[in-house]
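J.: could you work out the structure for the sequence below:
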Amino acid sequence: MRLHQLQAAPKALLLVAEHNGPTMFARTRVMRALNRHYVPELNTKGKEPHWGRRKLKRDQ
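T.: Got it, this is the predicted structure:
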């Protein structure tokens, strides 16, 4: 990610500490800064549909 995300994390923490700011915003900024090199793996298969997996008792 970009350098400004690394700068936004400490600013958000200072806002929380000094002025009782929004803690969720600070947490989001810190997590983005820590995980800036992580690229999630895409699942091309996707979710399976919920139908057809289980048999009903009456159908056995």
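
J.: alpha carbons only for contacts and neighbour counts from here, please
T.: Will do.

J.: and the lengthiest helix in the chain, what's buried?
T.: Longest helix in the chain, counting residues (DSSP state H): helix 3-19. The neighbour-count check on helix 3-19 (16 or more other CA atoms under 10 Å) flags 5-6, 8-9, 12-13, 15-16 as buried.

J.: following up with a second sequence; could you model it the same way so I can compare the two?
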Amino acid sequence: MQDAGECITALPKKEHSAPEWQAAMQALILVAESGGPTMLARIGVMRALNRHYVPEFNPKGKEPHWGRRKLNQ
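T.: Here you go, the predicted structure:
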């Protein structure tokens, strides 16, 4: 937990003040002070690390397997 806090505080001011990093710091403080679930802090840090990732939407998606099978005759 301390390593994560030091990593966040070592960020440049522009990134440090991003809302995602602020939420991650708040989650770390909440977990450290009140002994809350550490998964909360992990989720906050992971969301801050991946804040620029935009998932691509594939409208076709996966095709169902039953459309490709051939029946034995």
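
J.: picking up where we left off before, next structured bit after the longest helix of structure 1?
T.: Sequence order places helix 23-34 as the next helix or strand after helix 3-19 of structure 1, per DSSP states H and E.

J.: so where in structure 2 does that next one end up aligned?
T.: Aligning helix 23-34 of structure 1 against structure 2 (TM-score structural alignment) gives residues 38-49.

J.: burial measure for whichever residue in structure 2 pairs up with residue 47 of structure 1, as a count.
T.: The equivalent of residue 47 of structure 1 in structure 2 is residue 62 (alignment by TM-score structural alignment). For residue 62 of structure 2, the count of nearby residues is 7 (other CA atoms under 10 Å).

J.: name the helix or strand for residue 62 of structure 2, please.
T.: Per DSSP H and E, there is no helix or strand for residue 62 of structure 2.

J.: so what's the residue count around residue 13 of structure 2?
T.: Neighbour tally, residue 13 of structure 2, other CA under 10 Å: 9.

J.: and it, what pairs with it in structure 1?
T.: Under the alignment defined by TM-score structural alignment, residue 13 of structure 2 is left unpaired in structure 1.
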